[in-house]
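Participant: Need the 3D shape of this:
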Amino acid sequence: MNIKDILVHLDGDKVDSGSLALAVAQAKRFGARLTGLFARKEISPTAMVARHPSNTLLAQADAARKTFEEATAGLDTRWWQIIHGAENDLLGEAVFCSHYVDLVIVSQPAAYGKNVPETMVEQIILNSGRPVLVVPVEYKHRPLGKHVVIGWRSAKQAARALHDCLPLVDGAEQVLVASVRGFSPMDKTLPQVDIIDHLRVHGLPVSGERVNTEGLGVMDSLLSRAYDIDADLLVIGGHPGRSLSFSGKAGAGTRHILAHASIPVLFSC
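Facilitator: Next comes the predicted model:
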C-alpha cells in the first residue's frame, strides 16, 4: 500500500516542529495529502463546561494553523481542529480523526507535557487501526527508512507493523530484524516460515538477529541495537495493557519505547 493521506497532530507549541518537519518530508516523498489536526486541552474550566473555546485555546489553534500553513506551502493540505478541548472528548475525537488517513504522525508523549491527555498517543496507537509514527522530543531531521530495526515476534501486532512499514523502508540500505525467539518454528512439523525470506521477496537488504537480553530487557535491547547501527527508524507492534477499556493504557513494553526512544518509531496494533 502506498501512503497518500497523512495526518500530523499539532498542539500549537514548539514541540510541533519535529513532527511537522517529518510529516512534510513524508508528504513530499509520497506525493501525499497532509492534514494538520489541532487538539489540545482547554485550561479554562468554564469553557470546558460550556464546550465553548476560551480565547487562549483559540489563539493556540490559530498559531498552530499558521505554523502548519507556512511549513506546507505548495503541498496538498487540509486543516482539522478539535476546538472545545474537553479532555475525555478530545481523546475519542483524536482517535476518530485518525481512522481516515493512511499514516498518523504524533510527538512522543513527554513532548506534549500537560497540553494533551496523558494517554492520547497510546490511545491513537491502540485504537486508530492505522500505523502511527511517533517522533522523539529532540528530533533532528534526517532521511527516514534508510537504516531500520524491526522488532519481530509471530504475533498480529508485529506482523501488521512489519507490513505497514514497507512503503517507509522502500529503498532502505539496511534492515535488521531483531527477535527474541528466532525466525522459524521450533516445531519441525510446521511449515518452515521465515520472516527474513518474506522481506527479501520485497527486495530489501535484510538480516536477522536474535536479541541478546542478558542484563537488559527486550525493549532496551531493541533500542540498544537501533543505536548501534545508527538506525533512523524502529518498527514494532503496539500492545495494550491488561485493561480492555478504551481508556486503558498501553502495555509496559509499548510505554517503555514511547518514553525512551530517541529515533522515530512506527507502531501498529
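
Participant: okay, CA-based contacts and neighbour counts for the rest of this
Facilitator: Noted.

Participant: pretty sure Glu118 is touching Ile124, no?
Facilitator: No. With contact defined as Cα atoms under 8 Å, Glu118 does not reach Ile124; the gap is 11.7 Å.

Participant: Compare neighbour counts for these two and give me the winner.
Facilitator: Ile124 (27 against 16; other Cα atoms under 10 Å).

Participant: quick one: the more buried one is in a strand?
Facilitator: No. Counting by DSSP: H, G, I helix; E, B strand; the rest coil, one finds Ile124 to be helix, located in no strand.

Participant: Please report how far it lies from His202.
Facilitator: Going from Ile124 to His202 by Cα to Cα, to the nearest Å gives 28 Å.

Participant: ditto for Asn88
Facilitator: Distance of Asn88 to His202, computed by Cα to Cα: 42 Å.

Participant: which residues in the protein form helices?
Facilitator: Using DSSP state H, the helices found in the chain span residues 16-30, 45-50, 55-71, 87-98, 109-112, 120-127, 156-164, 166-169, 195-201, 218-228, 252-260.

Participant: Deepest-packed of those, please.
Facilitator: Most buried of those, by mean neighbour count (mean count of other Cα atoms under 10 Å): helix 120-127, with a mean of 24.

Participant: and for comparison, fold this next one:
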Amino acid sequence: MPIKTILLHMSNDDRHSQRLEAAVGLAKRFSAFVEVLFVATPVSMPAAVTGRAASYAYIAEATAIAHEKAEQIEQEVRQALKDCSYSWTIEEGDHVELLAARAVYADLAVVTQSHDDERGDRVMLQVPDRLPLTSPCPTLVLPYAKPSAAAIGRHVVIAWKNTREAGRAVRNALPFLKEAERVTVVTIDPPGHALDSGRDLMIWLERHGVRSQHQANIFQGGDVGDVLVSACRELGGDLLVMGSYGHSRLREMVLGGATRTVLAKLEVPVLMSH
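Facilitator: Down below sits the predicted model:
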C-alpha cells in the first residue's frame, strides 16, 4: 500500500521539531497528506511526582503549558508544511489511544524514541513502545539523538524471520524498499541451521521489483536485539524494518526481548509492525 497519509505525533517535548522535519521529508517524497495530532497531555511524569493529588496537579499544569505552547508549534507546522497538504488537531488524553484511533486512517505513524532519562520515570506513557502493538498502520520510530535531516531509507536493513509480524513489517515497508538504493535481509539462525533462511523473502522482494542481498548470522547466545542493532550499524543501514513482538492489554504491555532492546538502543529509524 502506498504512503498517502502520515500521522505525525506532536506534543510539547524537545523532539517535536525532529518529527516534523522527518514528516515533511516523507510527505514530499511520497506526495502524502500529513495529519498532525498535537496531544496536550504530558508524555511522561517524573518519578518524583507521587500521590493522586500531586499527579493531577502536575498533569493539569503541564497540559496548560502545552496549550500555551500549541500556538507557537502550530506556526512551526504551518511554515514547515507550507508546500504540503496537512491538518492540525489538538487533543487531550492518552497519547497512544488517541494515535491508535487516528492510525486506522493513516499509512504511517511517526513518533520518537523515549529518552534514556524518561525510561526511569514511574509513570511513562511509552508511546514508541506501545503504539506499534496497537496501531493498524506501521510505526516509524525516530532515534532520540539522531539529526532530523538524516537520510531515511537509502539502505534498508530487514530483520527477517518467517513470522506474521515480520511479514507485515516488510509489506508495510514496500514503499521504502522500492526506492532504496540497497536492501539487506538479515537473518539470525540457530547453529546447524541452513544459511538460506532469507532466500524465499528475497525471491518475493524480487517479484516486487526490489533487489536485495542476504546477511546470515548464526546465533551464539545473548540478546537478538543487540545483534540486530550491531548488524545495522556494520552494514551502514539508515532504516531498520522489523516486526514488533509483544502484546498490549489495557495498560499492561509485555514486549518481546528483541523489540525492547532495539527500541532502547535505537541508532537509526526503525519501521515496526505488529
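
Participant: Quick one, which of the helices of structure 1 gets closest to Gly145 of structure 1.
Facilitator: Comparison of the helices of structure 1 against Gly145 of structure 1 by Cα to Cα identifies helix 166-169 as nearest, at 4.5 Å.

Participant: distance from the closest one to structure 2 after superposition?
Facilitator: Mean deviation of helix 166-169 of structure 1 relative to structure 2 after superposition (mean Cα distance after the TM-score superposition for structure 1): 1.0 Å.

Participant: so that helix matches what in structure 2?
Facilitator: The aligned range for helix 166-169 of structure 1 in structure 2 is 174-177, by TM-score structural alignment.

Participant: leaving aside the residues next to it on the chain, what's closest to Pro175 of structure 2?
Facilitator: Once flanking residues are discounted, Pro175 of structure 2 sits nearest to Pro2: 6.0 Å by Cα to Cα, 6 or more residues apart in numbering.

Participant: Now for the one you found, how many residues are close by?
Facilitator: The burial count for Pro2 of structure 2: 14, using other Cα under 10 Å.

Participant: Quick check: it touching Phe176?
Facilitator: No. Using Cα under 8 Å, Pro2 of structure 2 is not in contact with Phe176, being 9.5 Å away.

Participant: Dump the helices of structure 1 into CSV; add distance to Gly238 of structure 1 as well.
Facilitator: Formatted as CSV, the helices of structure 1 follow (distance: least, Cα to Cα, whole Å):
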stretch, distance to Gly238 of structure 1
helix 16-30, 19
helix 45-50, 31
helix 55-71, 28
helix 87-98, 15
helix 109-112, 15
helix 120-127, 7
helix 156-164, 6
helix 166-169, 17
helix 195-201, 19
helix 218-228, 12
helix 252-260, 6
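
Participant: which one of these lies closest to Val235 of structure 1?
Facilitator: helix 156-164 (6.4 Å).

Participant: Against which helices or strands is the closest one packed?
Facilitator: strand 233-237, strand 265-268 (3 or more Cα pairs under 8 Å, 6 or more residues apart in numbering; DSSP states H and E).

Participant: Run the angle between it and strand 233-237 for me.
Facilitator: Calculated by axes from the mean of the first three to the mean of the last three Cα atoms, to 10 degrees, helix 156-164 of structure 1 forms an angle of 140 degrees with strand 233-237.

Participant: hmm, who's touching helix 156-164 of structure 1?
Facilitator: With contacts defined as Cα atoms under 8 Å, 6 or more residues apart in numbering, helix 156-164 of structure 1 is touched by 1, 131, 150-153, 235-239, 266-269.

Participant: roughly how far out does that helix sit from the chain middle?
Facilitator: Centroid displacement of helix 156-164 of structure 1 relative to its chain, using Cα atoms, centre = their mean, to the nearest Å, is 13 Å.

Participant: Then stretch 165-177 of structure 1?
Facilitator: When C-alpha coordinates are averaged (Cα atoms, centre = their mean), stretch 165-177 of structure 1 and its chain have centres 16 Å apart.

Participant: Could you work out the end-to-end span of that stretch for me?
Facilitator: By Cα to Cα, the extent of stretch 165-177 of structure 1 from end to end equals 12 Å.

Participant: Turn the helices and strands packed on helix 156-164 of structure 1 into TSV, including mean neighbour count.
Facilitator: Shown next, in TSV, are these (neighbours: other Cα atoms under 10 Å):
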stretch	mean neighbour count
strand 233-237	26
strand 265-268	28
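
Participant: who wins for proximity to Asn55 of structure 1 among those?
Facilitator: strand 265-268 (34.9 Å).

Participant: and that closest one, which stretch of structure 2?
Facilitator: With TM-score structural alignment applied, strand 265-268 of structure 1 matches the range 270-273 in structure 2.

Participant: for the matching stretch, the distance to its chain's centre please.
Facilitator: Centroid separation between stretch 270-273 of structure 2 and its chain, computed with Cα atoms, centre = their mean, is 5 Å.

Participant: average offset between it and structure 1?
Facilitator: Stretch 270-273 of structure 2 sits 0.2 Å off on average (mean Cα distance after the TM-score superposition for structure 1).

Participant: Please enumerate residues in contact with that stretch?
Facilitator: The contact list for stretch 270-273 of structure 2 (Cα under 8 Å, 6+ apart) reads 132-133, 137-142, 165-166, 168-169, 172-173, 239-244.

Participant: one more time with 6 Å, if that's ok
Facilitator: Stretch 270-273 of structure 2 has contacts (Cα atoms under 6 Å, 6 or more residues apart in numbering) with 132, 138-141, 169, 239-244.

Participant: what's the matching range in structure 1 for stretch 64-77 of structure 2?
Facilitator: Stretch 64-77 of structure 2 corresponds to residues 55-68 in structure 1, going by TM-score structural alignment.

Participant: Now that stretch on structure 2. Mean distance?
Facilitator: Following superposition, stretch 55-68 of structure 1 is found to deviate from structure 2 by 2.1 Å on average (mean Cα distance after the TM-score superposition for structure 1).

Participant: so Ser85 of structure 2 touches Phe33, yeah?
Facilitator: Yes. If you go by Cα atoms under 6 Å, Ser85 of structure 2 and Phe33 touch, sitting 5.1 Å apart.

Participant: okay, these two: which has more neighbours?
Facilitator: The neighbour comparison of Ser85 of structure 2 against Phe33 (other Cα under 10 Å) goes to Phe33, with 23 against 14.
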